[in-house]
Structure formats: structure tokens, C-alpha cells
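# Provided below for reference: sequence and predicted model.
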Amino acid sequence: MKWMGLDYGDRNIGVAVSDAFGWTAQGVTVVERRRDGSEFERIAELVREHEIGEVVVGLPKNMNGTVGPRGEICIAFAEQLRQKLKLPVHLWDERLTTVAAERTLLEADISRKKRKRVVDKMAAALILQNFLDSKTKR
């Protein structure tokens, strides 16, 4: 079964998918958020295109483990996804994944302009990879 990882942000949603075995995550694209909610249709297209069985949404928690306003928004997004896609949607602690993605891109000496284009899908890949890794450790 293939998994999809989503990094839900203010402007964009980073998208990553797993391989068929659920071992590795690869960043695929970035979906722009719209006022009309059309991002759900684009995500549904990607789910069909990649034959996704389950979805993982990053949950931004505070450093002390509590869920703040941003986390509440992600929980609501995950619930909407669950209803629209009719698929299992999991929430995964995403603390510092965007920071880790930025750091990796900086260390690879990627220009600021290019970093801006790939950081969201890289963060989605980190969220999904961490989730997949946790499943194999059980």
C-alpha cells in the first residue's frame, strides 16, 4: 500500500508519496491553497494518480507537546480530508520538520529561490518518512 504525506501550511501544502512497500518517501509536488477549497480536488487527483491507501498529515505541536491554534487548523484539515477522500487520515507530530528541511537545503548550498520552491515538499517527505520509520520499528 502507498501512503501520502502532507505538510499543511499557510499558503501551500507539500505533498510526498511512499513507494509501494511503504519504505521510502519522496517529495512530489506543492499544492497551492485556495479560498474556494480547490486544493482538496487536487489532492484527490494525486491520491488517484498515485493509488494512495492512507494519508498522513503533519501536526505542528508546540515544543512542550501541546497543540496550539496552528495544530487545531491542521486537525480540522485532516478531518475534512477524511470526509472528502473516504480514506484513513493520520496525524503525525511534525515538530521541526520544516526547520530540518531548510537546514538540509542550506547545507546542500541550494539558492534561496530554489529552497522556497522545494521546502514544503521536502518537509512533507520528512513527515511521511518519520511516520513510515515508526511503523517498521514496531
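Perfect, I can see it now. Only a predicted model underlies this, so the values are computations on that prediction, with no experimental measurement involved.
# all contacts plus neighbour counts: C-alpha atoms, from now on.
Will do.
# in the helix or strand where residue 53 lies, what counts as buried?
Here residue 53, judged by DSSP states H and E, is contained in strand 52-59. The neighbour-count check on strand 52-59 (16 or more other CA atoms under 10 Å) flags 52, 54-59 as buried.
# kindly report the same for stretch 26-35.
Buried residues in stretch 26-35 (16+ other CA under 10 Å): 26-31, 33.
# which elements pack onto the longest helix that the chain contains?
Identified as the longest helix of the chain according to DSSP state H is helix 112-136. Where contact means 3 or more CA pairs under 8 Å, 6 or more residues apart in numbering; DSSP states H and E, helix 112-136 is packed against strand 2-8, strand 12-18, strand 25-32, strand 52-59, strand 89-93, helix 97-107.
# please compare the first structure with the one that follows:
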Amino acid sequence: MTRERVAALGLDIGRKRVGVAGCDGLGLLATGLMTLYRKSFAQDLATLGQVVAERQVDILVVGLPLLADGSLGIQAKETRNYAKRLGKALDLPIAYVDERCTSVAAEALIRESGRSPSDNKGLIDRKAAAIILQQWLDDRCTSPKV
């Protein structure tokens, strides 16, 4: 049995930066690719459009910063609106992943490597994007196929 090709891009969308992660073609392992420092939507789109084209991406996996009770707060609504604009402009579907703990997990990984999280905010964003994408990939593998 052969596995289908997976070409997903993980995004950790913030007000100043977007962490970007990609996965291997089998959809087993997510890795941070870059941190996009947000300027204008048009510039963000041009940069992400290049990554999408190079990697032949067919889905955007976006971390949604839900509130503790699971509802959408202001940041989650902003993230969702930005993601919808990206999806529409890039003609790609969007999958959302609860990202409530990803930045904390990313900071812990950076501390473990002996670096300071406060000096490596772009790295935190990339690692958070990889965690978001990995969670989605893992969920795909464990979800029953209908």
C-alpha cells in the first residue's frame, strides 16, 4: 500500500510575524521553514505564494489561538480572518488546529537547546508552526478513514 503525497504548510499567525513550517512528502514529519515578518498583506502573500508554489502545497494548516474555554477571542478571530484571506488568494483550503499551548512548547524546546526564547522570537514562531503542523499530521494518521 502506497501513501498519498502530503503537501501541507503550517502557519503560526501573529500580529508581527508568521511562523511557517512544511512537511515531508509522506506527511510524517513537520519542520520549521522560515519566519515571515509581516509588512502588508500583499507582501506577505507574495512571500507565502512563493513557498506554496515551490513546495506544491495543497492545504494550509493554521494554528487558532482559542481561549481557555475553547471559544474564539479577538486574536483567534483576527487569525481566522487573515487565514481566510490567504486561503482565498492562494486558492487553498484551510485546516485549523487548536494552538493554545504551541508557543509555550516551542519556548521550552528553545530553552532545552540552551538558547534564550526572548532573543529568538522568530525561531519560536517557526517551531510553533512545526508543532501545529505536526499535530495535524499526527491527527490525520490516527483518525479513522471513512
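Happy to help now that I have it. This one's a predicted model, so the numbers in the text were calculated from it and none came from an experiment.
# what's the average distance of the helix or strand just after the strand holding residue 53 of structure 1 to structure 2?
Downstream of strand 52-59 of structure 1, the first helix or strand assigned by DSSP H and E is helix 69-85. Helix 69-85 of structure 1, aligned to structure 2 and superposed, deviates on average by 0.7 Å (mean CA distance after the TM-score superposition for structure 1).
# so helix 69-85 of structure 1 corresponds to what in structure 2?
Using TM-score structural alignment, the residues of structure 2 aligned to helix 69-85 of structure 1 are 74-90.
# what's the spacing between the matching stretch and its chain's center?
The chain centre lies 12 Å from the centre of stretch 74-90 of structure 2; the measure is CA atoms, centre = their mean, to the nearest Å.
# and what of stretch 101-111 of structure 1?
On CA atoms, centre = their mean, the centre of stretch 101-111 of structure 1 falls 19 Å from that of its chain.
# may I see the buried residues of it?
101-102, 105.
# closest to residue 84 of structure 1 out of those?
Set against residue 84 of structure 1, the nearest of the buried residues of stretch 101-111 of structure 1 by CA to CA is residue 101 (29.1 Å).
# state the distance from the aligned partner of the closest one in structure 2 to residue 16 of structure 2.
When structure 2 is aligned by TM-score structural alignment, residue 101 of structure 1 is paired with residue 106. In this view, residue 106 of structure 2 and residue 16 of structure 2 are 17 Å apart by CA to CA, to the nearest Å.
# please apply the same query to residue 47 of structure 2.
Using CA to CA, residue 47 of structure 2 is found at 15 Å from residue 16 of structure 2.
# so between these two, which is more surrounded?
With neighbours defined as other CA atoms under 10 Å, residue 47 of structure 2 and residue 16 compare such that residue 47 has more, 13 against 10.
# which residue in structure 1 lines up with that one?
Using TM-score structural alignment, the partner of residue 47 of structure 2 in structure 1 is residue 42.
# try residue 28 of structure 2
By TM-score structural alignment, residue 28 of structure 2 lines up with residue 23 in structure 1.
# SS state for that match?
coil (DSSP: H, G, I helix; E, B strand; the rest coil).
# was I right about it contacting residue 132?
Yes: assessed by CA atoms under 8 Å, residue 23 of structure 1 is found in contact with residue 132 at 6.4 Å.
# neighbour count for the two, which is higher?
Ranked by neighbour count (other CA under 10 Å), residue 23 of structure 1 and residue 132 place residue 132 first, with 19 against 15.
# sweet, I'm off.
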